[in-house]
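**Q** mind looking at a prediction? Sequence and model below.
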Amino acid sequence: MVIIVASILMRRVWGYLTAALAFILYGIVLELCYFQIVPSYSTTHPGIRTLQAIIFVNLFGYAAVAYLAGLLAAKLRQADTRLEHAQGALENLQALHENIIQSTSNGLITTGLDGRITLVNAAAEKLLDRTEAELLRQSIGPLFQDPLPVVGSERTYGEMRFIAPNEFRKTFRVMVSELNVPGRGAVGHVYTLDDLTQIRRLEREVRMQDRLAAVGRLSAAIAHEVRNPLTSIAGSASLLAEMPDLSEEHRRLLQIVTRESERLNNIITDFLAYSRNKQYRFANVDLIPLLEDTLILLEHRMAAQNTGIKIERRYSAQKTSVLADGDRMKQVFWNFCENAVRAMKKGGTLTVSIDEMEHEWQLSFADTGPGMSPLMVEKIFEPFQSQFEGGTGLGLAIVYQIVQAHEGKVFVRSKPEQGCTFVLRLRKAAEAVAITPALSAEHAVGKPIAEGAHA
């Protein structure tokens, strides 16, 4: 046993030395017993030849044990070395696969056959705005608003709508394939996610720009054709109203004609304001004084009309410098505030916020009105999409044009019965690209500004 332990724990030569030492000690004991120097418990007294045979057999046995133990120990060490190398290679391969999975720009999700998530890479965590811990063991189906593609069917990919925890709407292209393991067959599914949100948003932007351009040209043509006879009608009605022998009924009818003529003239004015190329005078301005001018004017008007609406200010900064046309910005602010006031017919709160972002200032106008449907949110910046009685539907379309000329972004968040929030983002003055003063809107090429109307 000592020889075997020595061969396993130490190099082979130490096994032989241990065997030799054991043989020498054994021989000494035999010699001492043979010459009766130490007492022997054996009942027989072997002869010299028998003693020599015993010594020779034990010598062979010790040597054989040392040899075999050393051989087995060497093979065991070689097996351990190969196992360590194989384990290292496996760990390297596993790390490589893990790095590939985590480094890919596409989202990757694996599930078991029951549809529960077993792995989520970093890109998928970012796309879904959730951590792997939050997603593991969840069923993948409820994450999306549309049915997922099915393996083995004609539909192995499709566009899926997704609502992030912050209620931002996204669109993904989802592809599915089987997860096969050699010898076990299919053990689950692999889903890859491509973010199409920006692409679909840009497509909507292009379609919207085309519609806006066509509507603008049509509006200008109609406005010019209608305004001339309308002016004649309004002038004639005013002259008739000055006649002394008119009855009260006729006078009331003429007042209706005059009032409706003025309303039509206002609509035509909006048409022309929308369709004409606007001139901008850009300068380094502070948004807060411009916003305060608008809010103070609005507060006085609401107090006079007893609307029951209060304004709450939430400014995270005392100075907000941007490169902008101050008068046009006031027009944008007024449109947002006017929409909020008209939405809160029974009173409420208009919350105006200013928040600093990394490269932009964000202004939010949140009301407590009835909100808007998803369809209305999608089309809110298109012309003729007014949700108020008597509105032309051009106010926010003009806002869209102005913000685009400022290379800004504008979008809306709303749900039915949960109010509406218009969000405006403008680049800080230090970040803004120098824009030539009096730049025409048709030459002011900016970023797409409808960041994605989302609920």
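**A** Received the coordinates, thanks. Residues are numbered from 1 along each chain as shown.
**Q** C-alpha only now, for contacts and for neighbours.
**A** OK.
**Q** next, name the residue at the spatial heart of the chain.
**A** Residue closest to the average C-alpha location in the chain (Cα atoms, centre = their mean): L127, at 4.6 Å.
**Q** so that one touches L196, yeah?
**A** No. Between L127 and L196 there is no contact under Cα atoms under 8 Å: 10.7 Å.
**Q** which residue ranges of this protein form helices?
**A** With DSSP state H as the criterion, the chain has helices at 2-9, 12-34, 48-103, 122-128, 132-135, 197-241, 248-275, 287-305, 326-343, 374-379, 395-405.
**Q** tell me which of the ones you listed sits most buried.
**A** Highest mean neighbour count among the helices of the chain (mean count of other Cα atoms under 10 Å): helix 395-405, with a mean of 22.
**Q** what's that one packed up against?
**A** Here helix 395-405 touches helix 248-275, helix 326-343, strand 409-414, going by 3 or more Cα pairs under 8 Å, 6 or more residues apart in numbering; DSSP states H and E.
**Q** want to throw these into TSV with distance to F56?
**A** Below are those laid out as TSV (distance: least, Cα to Cα, whole Å):
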stretch	distance to F56
helix 248-275	116
helix 326-343	110
strand 409-414	98
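**Q** tell me which of the ones you listed sits nearest to A95.
**A** The closest of the helices and strands packed on helix 395-405 to A95 is strand 409-414. By Cα to Cα, the value is 42.1 Å.
**Q** got the angle for that closest one vs helix 395-405?
**A** 140 degrees (axes from the mean of the first three to the mean of the last three Cα atoms, to 10 degrees).
**Q** second one coming, line it up with the first:
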Amino acid sequence: MAPNTAAAGSTGKYTTGLKRTSLFRIYNHYRLIISLMLVALLFIDPVSFDTQFRLPYFYQLGAAGYLVLNGFIALSLLAGFQPNKRHITLSLLLDILIMHGLLFASTGITNGVANLVIVIVAAGNILNPNRIGTFYAVLATICSLSISAWAVLTLDGPGDDIVRAGSLGILYFATAIILQSISRRMIHSEALARSRARSIAELENINQQIIQRMRTGILVLDRQGEIRVANAAAEELLFGIPGAMKTPEPSPRTLPAPLKLRLEAWQQAPDKRTEPFQPTPTSPLLQASFTRLDREPFKQILVFVEDLSKVTQQAQQMKLASLGRLTAGIAHEIRNPLGAISHAAQLMEESPNLDKGDQKMLDIIQRHSHRVNGIIENILTLSRRKPANPDLVNVADWLEEFRADFLQTQENISPPTQIILKSDPGIPAARFDKSQIEQVLVNLCDNGLRYSQQETGERTIELHAGITADNERAWIAIKDFGPGITEDSREMLFEPFYTTDKGGTGLGLYLARELCEANQAHLSLVDDNLPGSCFRITFAPPGRII
């Protein structure tokens, strides 16, 4: 906290210094005008001037010198000279001495120039509201009394001059005391206002940081639906570009088409909750909530965009906890009779008296026994899933290692397995649990090889590591050369127990997406307008903590 306090104090002193300089510039303009007027008066009535003034020559020289001095200071300030406190103090002291010199050379304390000394004392106490301001009043009083006393003693002047000088001295002190009090109050008020402004600025900065770091996307829209303000989460969720709007006044951006449709639906029926949407095929499922900021309907609209995958993940955790308790109870009840059925079928296969019809029935029993056992295994895997233990991973290197390890498990399979590996340059690191994402890739690779073989007769897939458009996140694509996925199957593809393979359990892709969500990654089916299917895993920014 000490550095911040020191910085605040230095900033306050710097601001006070700038204000003092500005006030001194104004004061210098005033005395430049006064010095011009004093010189101009010398040419109005030079005859009476010569007869009435005590030392006309010295008065002329003093007025002209005062004009030259003020002109020089004005030019210096115009050239960029920044006077400090000592310069201002010296200038004011010279003003007091020069003015009293002019009084001495003119008609004395009765001259109207004496009134200008009050302005100098006032200016001094505004510019320096401390003991130096009092010293200005003391010096002016001493000079006025000295001139009056000299006139009375040497020139037989009236004694009223001393009384007048004393009255001026009282006026000098009164001016100093009043202006010092006012100046101190103004300085205190200014310091209080500056402190409050700093507090407001700090709160605004804190609020800005909180809004920018929120996981919920926040948007402010105008009447036409253009984005005026967006936090980083909204940019990432809607456009895949976190932190793109870092300028104070970003240019308006258009809403993604799915969100714009929800906005129009909300404007027609504000009380109705809008449907979830996906801005792009690779984006997570989002939910938008709308509210208006102004009293005038729909002038400014506040939008909250939530990632439903987080809510879904929490719901899945609760569901899996219940599923774990359920499977723990039924696994024993199902596996025991299932094992007995499978064992009995194996014994019957050893019988020499089986005909082809019986053998076909036994094959059906064995195949479906394995399928039921696979379903139980997958459900147990879901219920026993451990929390992600993420590491910061170099995606390109890790994917190459995965390819080598996976090919070793395919050595005895015919036809031989081929995996084409592509890696784009400059891929950022990703944070995920290696074992869980490896399980996802194994599942996707097995599916891709199987469907590629069905379509082309070759077990070939393509693994491609790339980078998102914002250069912030890495992704891995698994491309097969199979028949592809029909439009009817796309919506249900990641639902549990949904499968187009008669021998499948329908839990592989569901489990794969669950594992990706646990690592804050997103698994999606990408339409690349090429034969086959392409699944893409888009990872979270590496700085995000899982």
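**A** Here it is on my side, so go on. Only a predicted model underlies this, so the values are computations on that prediction, with no experimental measurement involved.
**Q** superposed, how do the two chains score by TM?
**A** Here the TM-score for the pair of chains, by TM-score structural alignment, normalised by the length of the first structure, is 0.53; 339 aligned residues with a Cα RMSD of 5.6 Å.
**Q** ok so, going back, where's the residue nearest to the centre of the first structure relative to V120 of the first structure, distance?
**A** Distance of L127 of the first structure to V120 of the first structure, computed by Cα to Cα, to the nearest Å: 11 Å.
**Q** what is in contact with those two at once?
**A** Residues touching both L127 of the first structure and V120 by Cα atoms under 8 Å, 6 or more residues apart in numbering: G107.
**Q** quick revisit: for the residue nearest to the centre of the first structure, give me its contacts.
**A** 107, 195.
**Q** can you do 7 Å?
**A** Contact partners of L127 of the first structure, counting by Cα atoms under 7 Å, 6 or more residues apart in numbering, are absent.
**Q** equivalent analysis for F23 of the first structure, please.
**A** 59, 62.
**Q** show me what it aligns to in the second structure.
**A** When the second structure is aligned by TM-score structural alignment, the residue opposite F23 of the first structure is L41.
**Q** was I right about E451 of the first structure contacting V412?
**A** No. Judged on Cα atoms under 7 Å, E451 of the first structure makes no contact with V412 at a distance of 9.0 Å.
**Q** looking at these two, which is more packed in?
**A** Neighbours were counted for E451 of the first structure and for V412 using other Cα atoms under 10 Å; V412 has more, 23 against 19.
**Q** the more buried one and D195 of the first structure: what is the separation?
**A** 21 Å.
**Q** number of residues surrounding the closest residue to Q287 of the second structure other than its chain neighbours?
**A** Using Cα to Cα, 6 or more residues apart in numbering and skipping the chain neighbours, the partner closest in space to Q287 of the second structure is P276 (4.6 Å). Around P276 of the second structure there are 16 other residues, counting by other Cα under 10 Å.
**Q** ok, now the one 10 residues further on?
**A** L286 of the second structure has 20 neighbours, counted by other Cα under 10 Å.
**Q** show me what it aligns to in the first structure.
**A** Match for L286 of the second structure (TM-score structural alignment): T171.
**Q** would you confirm that its match contacts F162?
**A** Yes. T171 of the first structure lies in contact with F162 (Cα under 7 Å); the separation is 6.1 Å.
**Q** just to revisit the earlier point, tell me the spacing between the residue nearest to the centre of the first structure and L202 of the first structure.
**A** 18 Å.
**Q** surely I398 of the first structure touches Y274?
**A** Yes. Counting by Cα under 7 Å, Y274 is a contact partner of I398 of the first structure at 5.7 Å.
**Q** hmm, back to that, distance of the residue nearest to Q287 of the second structure from S35 of the second structure?
**A** From P276 of the second structure to S35 of the second structure the distance is 78 Å (Cα to Cα).
**Q** for H522 of the second structure, same thing?
**A** 79 Å.
**Q** ditto for M361 of the second structure
**A** Look at M361 of the second structure and S35 of the second structure: by Cα to Cα, they are 121 Å apart.
**Q** now swap in D363 of the second structure and tell me
**A** Distance, D363 of the second structure to S35 of the second structure, by Cα to Cα: 118 Å.
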